[in-house]
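Trainee: Sequence and computational prediction follow.
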Amino acid sequence: MSRLEADCTRCAALCCVAPAFAKSSDFAVNKPAGQPCRNLGDDFRCGIHEELPRRGFKGCVVFDCFGAGQRITQETFDGRDWRGTPGIAGSMFALLPVVRQLHELLWLLTEAMELDEAAGLRPRLRAAFEEIDAVAARPADELRGLDVDTYRKSVVPLLRRVSDQARAGAGGRRPDHSGAQLIGRRFRGADLRGASFRGAVLVGADLSGADLRRADFTGADLRGADLRGADLTGALFLTPSQLRAAVTDAAR
């Protein structure tokens, strides 16, 4: 669904201002929350967008708002921005993490509904989607401080059921690595069909040439993970930002 994809042309660069970040391997400088990044131009565009990794801003490349930025800018605040209307700045910035989490849930539900194995659960998935979408459409004063965990807790068991059903037909051992610390782990060429990597930390892991068909990557940290030559056919809940964080054949 296109509205769950970031469209920076319709956003007021909220991700370049709202979050704080610390100087690290992901960011070249320290930046306090609510302060524009030094690379942000007057047109709300990044001045080094094509050079972000080389200039030390890999964290920007892998960030995904799932379309929350443009929804806040265009819908919640009717196209206004924090420069033209400074009085709304604090509220706009506070809403980004809230709406982003809601949109991530919407993205996961959308992915689930498209799976053949989810046919029996599709009405419940659709109902959950419509409820959360309606929440994300609320006015700013209702969204600010919203407890997103309430909605997450109602959705996660449903998504797990979809995952279990989808992975059941994958064959293989379907190893469960949910929440595991797998930093630098070697899985080269391994049969990981139907594996669960939900919430796993796979930073720098070697998954090159692995069979990852129908593996579940919900919330997995794939920064620097080597996915070159891996078979990701039908991988579950694998986001574009996770792939950007990893080393893939496309990066060659």
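Mentor: Yep, that arrived.
Trainee: CA atoms for contacts and neighbours, from now on please.
Mentor: Noted.
Trainee: which residues touch residue 180?
Mentor: Residue 180 makes contact with 197, 199-201, according to CA atoms under 8 Å, 6 or more residues apart in numbering.
Trainee: ok, so of these, who is nearest residue 181?
Mentor: Each of the contacts of residue 180 was scored against residue 181 by CA to CA, and residue 201 proved nearest at 5.0 Å.
Trainee: ok, the closest one touching residue 177?
Mentor: No - at 9.5 Å, residue 201 and residue 177 do not qualify as touching, with contact defined as CA atoms under 8 Å.
Trainee: out of these two, which sits in the busier spot?
Mentor: residue 201 (23 against 16; other CA atoms under 10 Å).
Trainee: which non-adjacent residue is nearest residue 238?
Mentor: Nearest-residue entry for residue 238: residue 217, 5.4 Å, with adjacent residues in sequence omitted and distances by CA to CA, 6 or more residues apart in numbering.
Trainee: any idea how far that neighbour is from residue 63?
Mentor: 16 Å (CA to CA, to the nearest Å).
Trainee: So for these two, which residue has more residues nearby?
Mentor: Remark: of residue 217 and residue 63, residue 217 carries more neighbours, 22 against 15, as counted by other CA under 10 Å.
Trainee: who are the neighbours in contact with the more buried one?
Mentor: 196-200, 235-238.
Trainee: which ones are touching residue 194?
Mentor: Residue 194 touches 166-175, 212-216, counting by CA under 8 Å, 6+ apart.
Trainee: second one coming, line it up with the first:
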Amino acid sequence: MSRQHSATSDGDDLEEELEADLRADCANCFGLCCVALPFAAGADFAVDKPAGSACHNLAADFRCGIHSRLRAEGYPGCVAFDCFGAGQKVSKLTFGGQDWRGDSARARRMFDTFTVMRQLHEVLRYLTEALRLPAARPIHDELRRARAELWRATLGDVEELLALDVAALRERANTLLLRASELARCVVPGRKPDHRGADLTGARLRGARLAGASLRGASLLAADLTDADLRVADFTGADLRGADLSGADLEGSLFLTQPQLQAANGNEATRLPTGTPRPSHW
């Protein structure tokens, strides 16, 4: 991927480029998530690890030494994490293939850049999904412009990336994503449940009728959603760690990411959106 080609990509070209670049490619990353991010010992991680310190499971070739048994070793948080392609972009494009070892100043800048890039790529993933929603067609042009602007921002150099007002960029995109969500959820008749930002930790929602609901930013930590109707529900930023989705209907759900599903529990009866892989531990 060249900066020149990417910076001028638009329409179908950008769609094709994003298809690959919003997927994590650990083979082309310097293990940034295993170093830049902190771990807190608990249900998600077996040990404490400060930000900027390499995980003791990270091998010399930047691969995870226990990748095939992360859950069994007490690291389900690693299984659920997704950088949405930010790791390989920072490693290979922004820093031109220079890794973080042996230069503490470069390491700090690389880790800070990774944190910014991951946020940008996450929003790009949401904007790309919104553009695939037929109901959001009235704002597709605005979504395309916002996505192209954000994509160009990811191609900046280190100084440009670290100078970005990420909160402002996310807020502008979020305004469009909210509109896309509202348009898409209109297919569900009647009044839709609004649980945006709600604390539903451990909630007993077995069989709940939540079709078309807004669950944006809601805490559903360890919630019982067995057999719940969650069709066309908006899951943007919802915390599904330990939630039970056994038998739940998630068809057509909006902005539901693979990390969210990996953090939850389900079974063969859970109905997932078309094309969404079923987590191996379900």
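Mentor: Structure received. Predicted model only: the values in this text are computed from it and were never measured.
Trainee: Send over the TM-score of the superposed chains.
Mentor: Overlay of the two chains. TM-score (TM-score structural alignment, normalised by the length of the first structure): 0.96; 252 aligned residues with a CA RMSD of 1.3 Å.
Trainee: Have a look at how far, on average, the longest helix belonging to the second structure is from the first structure.
Mentor: Longest among the helix segments of the second structure by residue count, using DSSP state H, is helix 104-130. Compared with the first structure after the fit, helix 104-130 of the second structure shows a mean deviation of 1.1 Å (mean CA distance after the TM-score superposition for the first structure).
Trainee: with the first structure superposed, average distance for the very next helix or strand once past that helix?
Mentor: Next along the chain after helix 104-130 of the second structure, taking DSSP states H and E as the criterion, comes helix 140-154. Its aligned residues in the first structure lie a mean 0.5 Å from helix 140-154 of the second structure after superposition (mean CA distance after the TM-score superposition for the first structure).
Trainee: From the contact counts, what lies against helix 140-154 of the second structure?
Mentor: helix 3-8, helix 104-130, helix 166-185 (3 or more CA pairs under 8 Å, 6 or more residues apart in numbering; DSSP states H and E).
Trainee: matching residues in the first structure for the shortest one?
Mentor: The alignment of helix 3-8 of the second structure onto the first structure (TM-score structural alignment) covers no residues at all.
Trainee: which residues touch the next helix or strand after that helix?
Mentor: The first helix or strand that comes after helix 3-8 of the second structure along the chain, using DSSP H and E, is helix 11-21. Contacts with helix 11-21 of the second structure, where a contact means CA under 8 Å, 6+ apart, come from 6, 84-85, 89, 128, 144, 148.
Trainee: let's go with 6 Å and repeat that
Mentor: Applying CA atoms under 6 Å, 6 or more residues apart in numbering, the contact partners of helix 11-21 of the second structure are residue 85.
Trainee: Under the alignment, what does the residue nearest to residue 238 of the first structure map to in the second structure?
Mentor: With TM-score structural alignment as the criterion, residue 217 of the first structure matches residue 235.
Trainee: And for residue 43 of the first structure?
Mentor: So residue 43 of the first structure corresponds to residue 61, using TM-score structural alignment.
Trainee: residues near residue 73 of the first structure, how many?
Mentor: Using other CA under 10 Å, residue 73 of the first structure has 21 other residues around it.
Trainee: ah, wrong one, I meant residue 103 of the second structure
Mentor: 9.
Trainee: What of residue 149 of the first structure?
Mentor: Each residue near residue 149 of the first structure was counted by other CA under 10 Å, and the total is 11.
Trainee: Map it across to the second structure for me.
Mentor: Using TM-score structural alignment, residue 149 of the first structure pairs with residue 167 in the second structure.
Trainee: any idea how far its match lies from residue 120 of the second structure?
Mentor: 10 Å.
Trainee: which residue sits closest to the spatially most central residue of the second structure in space, ignoring its chain neighbours?
Mentor: Central residue of the second structure (CA atoms, centre = their mean): residue 122, 5.0 Å from the mean position. Closest residue to residue 122 of the second structure apart from its sequence neighbours, by CA to CA, 6+ apart: residue 84 at 6.1 Å.
Trainee: That neighbour pairs with which position in the first structure?
Mentor: Checking TM-score structural alignment: residue 84 of the second structure goes with residue 66.
Trainee: which residues does that match contact?
Mentor: Counting by CA under 6 Å, 6+ apart, residue 66 of the first structure has contacts 4-6, 103-104.
Trainee: if we go to 7 Å?
Mentor: Residues in contact with residue 66 of the first structure, defined by CA atoms under 7 Å, 6 or more residues apart in numbering, are 4-6, 100, 103-104.
Trainee: and what of residue 44 of the second structure?
Mentor: 74-77.
Trainee: Find the helix or strand that the counterpart of residue 169 of the first structure in the second structure is a member of.
Mentor: Using TM-score structural alignment, the partner of residue 169 of the first structure in the second structure is residue 187. For residue 187 of the second structure, there is no enclosing helix or strand under DSSP H and E.
Trainee: From one end of stretch 23-42 of the second structure to the other, what's the distance?
Mentor: For stretch 23-42 of the second structure, the first-to-last residue distance is 28 Å (CA to CA).
Trainee: What is the distance between that stretch and the centre of its chain?
Mentor: Between the centre of stretch 23-42 of the second structure and the centre of its chain there are 14 Å (CA atoms, centre = their mean, to the nearest Å).
Trainee: What residues sit buried inside it?
Mentor: By 16 or more other CA atoms under 10 Å, the buried positions in stretch 23-42 of the second structure come out as 23-26, 28-39.
Trainee: what stretch of the first structure does it fall on?
Mentor: The aligned range for stretch 23-42 of the second structure is 5-24, by TM-score structural alignment.
Trainee: same check, this time on stretch 203-214 of the second structure
Mentor: Taking TM-score structural alignment, stretch 203-214 of the second structure hits residues 185-196 over in the first structure.
Trainee: and what of stretch 135-146 of the second structure?
Mentor: Using TM-score structural alignment, stretch 135-146 of the second structure pairs with 117-128 in the first structure.
Trainee: Which positions within the matching stretch qualify as buried?
Mentor: 117-118, 122, 125, 128.
Trainee: rewinding a little: how close does the match of residue 84 of the second structure get to residue 45 of the first structure?
Mentor: For residue 66 of the first structure relative to residue 45 of the first structure (CA to CA), the value is 18 Å.
Trainee: What is the neighbour count of residue 237 of the second structure?
Mentor: Using other CA under 10 Å, residue 237 of the second structure is surrounded by 17 other residues.
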